[in-house]
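Undergrad: Just to be clear, the model below is a prediction. Sequence and coordinates:
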Amino acid sequence: MDLVTATADHVRAQCEGESSGHDWWHIHRVWRSAHALCDAETGADRTVVELAALLHDIADAKFHDGDETIGAKTAAAWLRSLGAPEETVRRVAEIVANVSYKGAGVADKVTSLEQRIVQDADRLDAIGAIGIGRAFAYGGWDNRQMHVPGEEPVLHATTEAYRAAKGTTINHFHEKLLLLGDRMTTDAGRRLAAERIAYMEAFLERFHAEWEGQA
C-alpha cells in the first residue's frame, strides 16, 4: 500500500470543506511546500516529511479542548491502521506533536530535520497573502473581532494562555504571524518568509491608514 497516497485521500475526506482556514487546501499547500523544502535540504526522509505534512492538522489541539496529545495519537492510529513501520509511525507522530506554534514565549521543540521542514512549510502558509486570508477566516469562524483600537497584543508566555486567548484578528498578526519569520529553521523557509512578512507589514500599514480614514 502506498502510505502517502492513502493518507492524502484520508485527510482530504476528513478536511474538505472546513471553513476555519485549516481545510484540505491548507494541508495540500503545506504538503507542496514541504516537497520544495525537502528538495532544498539534504538528508531528509521524504516519506516521513510527506506523511507528517499531510497529518499535521488531522486533530489540532485548538479544535479539541486544547489537548496537545490528540494530533500525534490520531496520526499514529491512522498510520498503524495502514500497517506502517513502527519507526515511521513514531517519527511522524513526534513531528505532529511538536509542529504547531504554542505562544510567543514558548520555545519550539525541534526534534529532527523532517520536523524543521514540515514546521517551516506550515508556517509559510500562515503568512503572506494566504496567511492574511486565513487569519480573517479563522477570526470569523472563532467569533473574534477584527480590530479594537487601543486593545494591545499579548505575547503569551505559556501554551495555556495562548490557547485561551480571544484577541482580535489584527492583534493575532503581532502575537504570532509577524513573529514566524524569526522562527524559520531552513534557508529556503527564511527566504520565503522574509518576502511574506514584508507583504503583511505593508497590508497592516494600509489597514490602519484606511481605519483612520487616511487612505
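TA: Cool, the structure landed.

Undergrad: When you work out contacts or count neighbours from here on, use the C-alpha atoms and nothing else.
TA: OK.

Undergrad: For residue 111, see how far away residue 44 is.
TA: 13 Å (Cα to Cα, to the nearest Å).

Undergrad: contacting residues around the residue nearest the centre of the chain?
TA: The centroid of the chain falls nearest to residue 122 when counting by Cα atoms, centre = their mean (4.0 Å). Listed by Cα atoms under 8 Å, 6 or more residues apart in numbering, the contact partners of residue 122 are 30, 53.

Undergrad: Now do it against residue 55, distance only.
TA: Distance of residue 122 to residue 55, computed by Cα to Cα: 11 Å.

Undergrad: Identify, by residue count, the longest helix of this structure.
TA: helix 187-211 (DSSP state H).

Undergrad: related to what we said a few turns ago, and the residue nearest to the centre of the chain, which helix or strand is it part of?
TA: Using DSSP states H and E, residue 122 sits in helix 113-124.

Undergrad: Second structure follows, compare the two:
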Amino acid sequence: MNIDTKHKRIIEIVQDKLTCSAHNLDHVFRVYNLCLLLSKHEKDVDLEVLIPSALLHDIARVEESEDKTGEIDHAILGCKIAEDILRKLEYEEEQIKKIKHCIMTHRFRTGNEPNTIEAKILFDSDKLDVIGACGIARTFMLSGQFGQRLTVNESLDNYLNANTVENGRIKDVSKHTPFIEYEVKFKKIPDKLYTKKAREIGKIRLEFMKEYFNRLKLEIQGIE
C-alpha cells in the first residue's frame, strides 16, 4: 500500500470517527496545513511521521467529550486507537512508535513532553488552531454544542476546584465557558510553543483574541 493510499484511508477513518463539531475533519485539516507550514521552517522533518500524526491526533476526541468523569484523555486513548489503524495499514513499527509519541504529547494536559521535531510541530499546530479567529469560532462551536453559558457567576478558583481533575481536565464540559477557556488556556499558549515560527504566529493570534474577549465583556456588561 503506497503512502498516498494510506493517507486517504486514514482520512476516511477519521472523518467517520470524529462527529463533534469543533474537532471534526475541518480542524484536522487546519492542523495538517499548519504542520506543513511549520515544517518548512525546521530541519530534518519526517513527513511520513508528521502527516499521519496530524491526521490521527484527535481520533479519540469523541470518547473524551462524552466522558463525564474527566478520566479519559484523548491523547492517551488516541495512541491505542491509532496503533491499531497504523498496523492494519502496514506501517513499520518504528514509524508507529514515533507517530504514537506525537499523538501522546500533542496536548498540554498529558504531562508528556514532545521530544522530536515532528511531535513539537504537531503540538504547536494544534495549539495555534485554538487561538486567533479560528480559535474564537471553535470555542463558540463547542460552547453551543455542549450548552455552555456565555459567562458564569462564580470565581475561577471555585470553578476549577469543582469541575476539573488532575492535570486540569474538565469533568463536565457543559459547565465550562468561553471566558474560562480563555483565562486558563488561551492566554498561556504562545509562551508554551516550541518552534520559532509558531511563537510568531501565536503572538499575533492571541492579540486578536484578547481584543475580542475584552470587547465581548464590555458588551455583556452593557458598556459601550
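TA: Structure received. On a predicted model such as this, the values are computed, not experimentally measured, just so you know.

Undergrad: still on that earlier bit, so what does the residue nearest to the centre of structure 1 match up with in structure 2?
TA: Counting by TM-score structural alignment, residue 122 of structure 1 lines up with residue 126 in structure 2.

Undergrad: swap in residue 177 of structure 1?
TA: Under the alignment by TM-score structural alignment, residue 177 of structure 1 pairs with residue 186 in structure 2.

Undergrad: do residue 98 of structure 1 as well
TA: Checking with TM-score structural alignment, residue 98 of structure 1 has residue 105 as its match.

Undergrad: Tell me how many other residues crowd that match.
TA: Applying other Cα atoms under 10 Å, we find 23 other residues in the vicinity of residue 105 of structure 2.

Undergrad: can you give me the helices for structure 1?
TA: Going by DSSP H, structure 1 shows helices at 3-15, 24-40, 46-55, 70-81, 86-98, 113-124, 128-141, 159-164, 169-175, 187-211.

Undergrad: Switch those helices over to JSON lines; also include distance to residue 152 of structure 1.
TA: Listed next are those as JSON lines, based on distance: least, Cα to Cα, whole Å:
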{"stretch": "helix 3-15", "distance to residue 152 of structure 1": "33"}
{"stretch": "helix 24-40", "distance to residue 152 of structure 1": "29"}
{"stretch": "helix 46-55", "distance to residue 152 of structure 1": "33"}
{"stretch": "helix 70-81", "distance to residue 152 of structure 1": "31"}
{"stretch": "helix 86-98", "distance to residue 152 of structure 1": "28"}
{"stretch": "helix 113-124", "distance to residue 152 of structure 1": "23"}
{"stretch": "helix 128-141", "distance to residue 152 of structure 1": "17"}
{"stretch": "helix 159-164", "distance to residue 152 of structure 1": "15"}
{"stretch": "helix 169-175", "distance to residue 152 of structure 1": "7"}
{"stretch": "helix 187-211", "distance to residue 152 of structure 1": "14"}
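
Undergrad: who wins for proximity to residue 150 of structure 1 among those?
TA: Nearest to residue 150 of structure 1 among these is helix 169-175; the distance by Cα to Cα comes to 10.6 Å.

Undergrad: by contact count, what packs against the closest one?
TA: helix 128-141 (3 or more Cα pairs under 8 Å, 6 or more residues apart in numbering; DSSP states H and E).

Undergrad: Check the mean deviation of the helix it packs on from structure 2.
TA: When structure 2 is superposed, helix 128-141 of structure 1 averages 1.0 Å from its matched positions, counting by mean Cα distance after the TM-score superposition for structure 1.

Undergrad: Name the surrounding residues that touch that helix.
TA: 19-21, 124-126, 145-146, 168-169, 172, 177, 193, 195-200.

Undergrad: mind running it again at 10 Å?
TA: Residues from elsewhere that reach helix 128-141 of structure 1 (Cα atoms under 10 Å, 6 or more residues apart in numbering): 19-22, 26, 123-127, 142, 144-146, 166-170, 172-173, 177-178, 192-201, 203-204.
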